[in-house]
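S.K.: sharing a sequence plus its predicted fold:
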Amino acid sequence: MIYLKTDQEIELIKQSAVVLGKTHAEVAKWVKPGVATRQLDKIAEEYILDYQGVPSFKGYNKFPASLCISINETVVHGIPSGYELRDGDVVSIDCGVKLNGYHSDSAYTYPVGEVAPEIMDLLVRTKRSLYQGIEMAKDGLRMGDIGFAVQDYVESFGYSVVRELVGHGVGRNLHESPEVPNYGKRGKGIRLKEGMVLAIEPMVNLGKKAVVQERDGWTIRTADRKPSAHFEHTVAVRKGKAEILTTFKYIEEVTANTSLMVNAD
């Protein structure tokens, strides 16, 4: 069942999203060579708890951490560990916050130090594809319009879209119906209605679309071990134009990385 949110519920999700955005920014300060991903997770958890939130991910289906931290060829669901970031890495940080009974969910992929130009291009274009999808999240269109917008944009550069993992509804539960694929056909799929709240999250590979799951039962990486990028916003479907509920503003105030401030909200 798809739950349409009232304006009051959407406002509660936005309040959660403020804490989420500021949590990302606190973590962003420490995305640099020599920092262990486990330390980033600790920073996020402490910040969320300090602001009376609950980390949405920790304990979800027994996931052991507050952040999913995915390095290089890891697409999503990487588990924080003692791994220390290195110059040239790319790191996707996915986080969710529950506040006042409602979740928000967003992800951002960072370059660590100096990365190869082709990988920076992947990050910039994956982020742009997120906004391409968001432009289609409006009342009266179809779910396939969102997926097509993402897929058509990134495939024009020779990238591939992960098929096994999709976006989702967000609300009182972290994952709700409907699923939000990053591929599709225009005019196909369920009709979008005002009040739907969706996590739109392109996962885009530099190489082929195939992925594999590691033995830990969580980590998803590219089969060809080429890098992947991941950006995510929680948005509300509206008439005329989607409303972006999460924000990258706080991240980009910290990083001042103009090369990734394309289509910033």
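M.R.: Structure received. Numbering: from 1, shown residues only.

S.K.: hey, let's count contacts and neighbours off CA atoms from now on
M.R.: Fine.

S.K.: distance check, the closest residue to W30 other than its chain neighbours against I93.
M.R.: Nearest residue to W30, sequence neighbours excluded (C-alpha to C-alpha, 6 or more residues apart in numbering): L40, at 7.0 Å. With distances taken as C-alpha to C-alpha, to the nearest Å, L40 is found 9 Å from I93.

S.K.: contacting residues for the residue nearest to W30?
M.R.: By C-alpha atoms under 8 Å, 6 or more residues apart in numbering, the residues touching L40 are V27, W30, V31, P80.

S.K.: okay, now the second one: neighbour count?
M.R.: Right, the one you point to is W30. 16 (other C-alpha atoms under 10 Å).

S.K.: tell me the secondary structure for Q132?
M.R.: What DSSP: H, G, I helix; E, B strand; the rest coil gives for Q132 is helix.

S.K.: quick one: contacts for it?
M.R.: Q132 touches I146, A149, V150, Y153, counting by C-alpha under 8 Å, 6+ apart.

S.K.: and the second one, what does it touch?
M.R.: Contacts here follow C-alpha under 8 Å, 6+ apart; on that basis A149 touches S129, Q132, G133, M136, Y183.

S.K.: ok so, going back, quick one: buried ones out of the contacts of Q132?
M.R.: Neighbour counting with 16 or more other C-alpha atoms under 10 Å marks I146, A149, V150, Y153 as buried within these.

S.K.: so the last one touches S129, yeah?
M.R.: Yes - if you go by C-alpha atoms under 8 Å, Y153 and S129 touch, sitting 6.3 Å apart.

S.K.: next one: stretch 33-40 to chain centre, how far?
M.R.: Counting by C-alpha atoms, centre = their mean, to the nearest Å, stretch 33-40 is centred 20 Å from the centre of its parent chain.

S.K.: need the contact list for V115.
M.R.: Contact analysis of V115 by C-alpha under 8 Å, 6+ apart lists D87, G88, D89, V90.

S.K.: and if we set it to 10 Å?
M.R.: D87, G88, D89, V90, D121 (C-alpha atoms under 10 Å, 6 or more residues apart in numbering).

S.K.: so the nearest residue to the first one once chain neighbours are set aside is in which element?
M.R.: Here the nearest residue to D87 in space, its sequence neighbours aside, is G113; by C-alpha to C-alpha, 6+ apart that works out to 4.8 Å. With elements taken from DSSP states H and E, nothing contains G113; it lies in neither a helix nor a strand.

S.K.: what is the burial count for D41?
M.R.: Using other C-alpha under 10 Å, D41 is surrounded by 22 other residues.

S.K.: please compare the first structure with the one that follows:
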Amino acid sequence: MIQLKSDREIAKMRLAGLVVWRAHQIAAELIGPGATTRAIDAALDNYFAQLGATPLFKNYPHHEKGKPAFPAVTCMSRNEVVVHGIPDDRPLEEGDILSIDTGVRLGGWCGDAAVTHAIGKIDPEVQRLLDVTQGALQLAFDLLHTKDRWSQIAAEMARYVKDHGFSTVEDFVGHGIGRKMHEDPQVPNFVSRSLRGRADFFIEPGLVLAIEPMVNMGTPKVRLLRDAWTQVTKDGQPSAHFEHTIAVTRDGPVRLTVAPSKEEEALMEDLMAVSSPGLERLIEW
């Protein structure tokens, strides 16, 4: 069941979104040849701990009984890894790409976002993959202004990716988000069988979605590695992933995981000061 959010609840989700945005800025400052994903993950773990924010990914239970929980605060997906890559000690190299996905709960509300980074100079075709994936996310945001149902947006996203010569991953989809990271509805980046039926939903004020196109250079097919989490492209070609938490308001869609506006900068300063009164004021905002 889809749970629509009030303006006040969306404002509180914006706070969590600002934390996620800042986490991605910290990660971007640390990325480069020679850096390790484990070190970047540790830095974000420390940042979240300082704020008293709860990482959404760390110890997230596996859907299969007996499999290990996810061990980190970020998914670090390098080159052919599509999603759910586990941070490790392998140094990043010039020409790599790295998708970082992370999320937090703060004040009872969640934020979630992903970015694919180029490590130094990358192949032009790989850069085009990143641009198209980010373009698919931008297209979805733009269409939230004009379309009535998600199926219409998903169809345009998949067509956009295909027209640029890439493929949309169909094994993983976006999701509703609020007090929990994963809420209804499922938000595919293509017109799934379920979306053709009862799983389609209206675009209406109060809807908050984590929209996250995952796009492969070659086949859309994936396979699971032995660690029970890491999903890689079946043909070993690169994959890119971009995500924002986006709210639909009466005035149109709003990204909740982007940089603070001028009006929000003072709130962000309070947040970075990690003062209890500041946090209380922010959570009440």
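M.R.: All right, it came through fine. It should be emphasised that the depicted structure is a prediction, and the values quoted were computed from it without experimental measurement.

S.K.: from the contacts of A149 of structure 1, pick the one nearest A229 of structure 1.
M.R.: S129 (11.0 Å; C-alpha to C-alpha).

S.K.: tell me the SS of the counterpart of A65 of structure 1 in structure 2?
M.R.: A65 of structure 1 maps onto A72 of structure 2 when the alignment is built from TM-score structural alignment. Classification of A72 of structure 2 by three-state DSSP places it in coil.

S.K.: gap between A72 of structure 2 and R38 of structure 2?
M.R.: A72 of structure 2 is 9 Å from R38 of structure 2, by C-alpha to C-alpha.

S.K.: what's the answer for E125 of structure 2, then?
M.R.: For E125 of structure 2 relative to R38 of structure 2 (C-alpha to C-alpha), the value is 28 Å.

S.K.: repeat that for I100 of structure 2.
M.R.: In terms of C-alpha to C-alpha, I100 of structure 2 sits 12 Å off from R38 of structure 2.

S.K.: any residues in contact with both of these two?
M.R.: Contact criterion C-alpha under 10 Å, 6+ apart; residues shared by I100 of structure 2 and R38: T74, M76, P87.

S.K.: out of the residues you listed, who's nearest G176 of structure 2?
M.R.: T74 (19.2 Å).

S.K.: all helices of structure 1, in order?
M.R.: 7-28, 37-50, 117-134, 143-155, 249-255 (DSSP state H).

S.K.: nearest to Q213 of structure 1, out of those?
M.R.: Of those, nearest to Q213 of structure 1 by C-alpha to C-alpha is helix 37-50, at 19.7 Å.

S.K.: and the closest one, how far from structure 2 on average?
M.R.: In the superposition with structure 2, the average deviation recorded for helix 37-50 of structure 1 is 0.7 Å (mean C-alpha distance after the TM-score superposition for structure 1).

S.K.: may I see the buried residues of that helix?
M.R.: Neighbour-count burial for helix 37-50 of structure 1 [16+ other C-alpha under 10 Å]: T37, R38, Q39, L40, D41, I43, A44, E45, Y47, I48.

S.K.: and the most centrally placed residue in structure 2, what is it in contact with?
M.R.: With distances taken as C-alpha atoms, centre = their mean, structure 2 has A113 as the residue nearest its mean C-alpha position (2.8 Å). Counting by C-alpha under 10 Å, 6+ apart, A113 of structure 2 touches 17, 20-21, 23-24, 100-104, 210-212, 241-246, 256-258.

S.K.: hmm, back to that, nearest spatial neighbour of the match of A65 of structure 1, chain-adjacent residues omitted?
M.R.: K58 (4.7 Å).

S.K.: could you do D89 of structure 1 as well?
M.R.: That would be V112: by C-alpha to C-alpha, 6+ apart, it lies 5.2 Å from D89 of structure 1.

S.K.: alignment lookup: the one you found to structure 2.
M.R.: Aligned partner of V112 of structure 1 by TM-score structural alignment: I119.

S.K.: which residues touch its match?
M.R.: Counting by C-alpha under 10 Å, 6+ apart, I119 of structure 2 has contacts I31, G32, P33, G34, A35, L92, E93, E94, G95, D96, I97, L98.

S.K.: how close does it get to D96 of structure 2?
M.R.: Distance from I119 of structure 2 to D96 of structure 2, by C-alpha to C-alpha: 5 Å.

S.K.: and if you look at P205 of structure 2?
M.R.: P205 of structure 2 is 39 Å from D96 of structure 2, by C-alpha to C-alpha.

S.K.: please verify my assumption that N100 of structure 1 contacts V19.
M.R.: No - counting by C-alpha atoms under 10 Å, N100 of structure 1 sits too far from V19 to count as a contact (11.6 Å).

S.K.: of those two, which one has the most company?
M.R.: V19 (25 against 14).

S.K.: so who does that one touch?
M.R.: Listed by C-alpha under 10 Å, 6+ apart, the contact set of V19 of structure 1 reads 25, 47-53, 96-99, 104, 246-247.

S.K.: of the residues you listed, which is the most crowded?
M.R.: Neighbour counts for the contacts of V19 of structure 1 (other C-alpha under 10 Å) peak at S104, which has 33 neighbours.

S.K.: that residue contacts G96, correct?
M.R.: Yes - here S104 of structure 1 reaches G96: they are 5.5 Å apart, a contact under C-alpha under 10 Å.

S.K.: who touches both of these two?
M.R.: In contact with both S104 of structure 1 and G96: S16, A17, V19, L20, G21, S56, L174, using C-alpha under 10 Å, 6+ apart.

S.K.: distance-wise, check the second one relative to V166 of structure 1.
M.R.: Spatial separation of A17 of structure 1 from V166 of structure 1 under the definition C-alpha to C-alpha is 20 Å.
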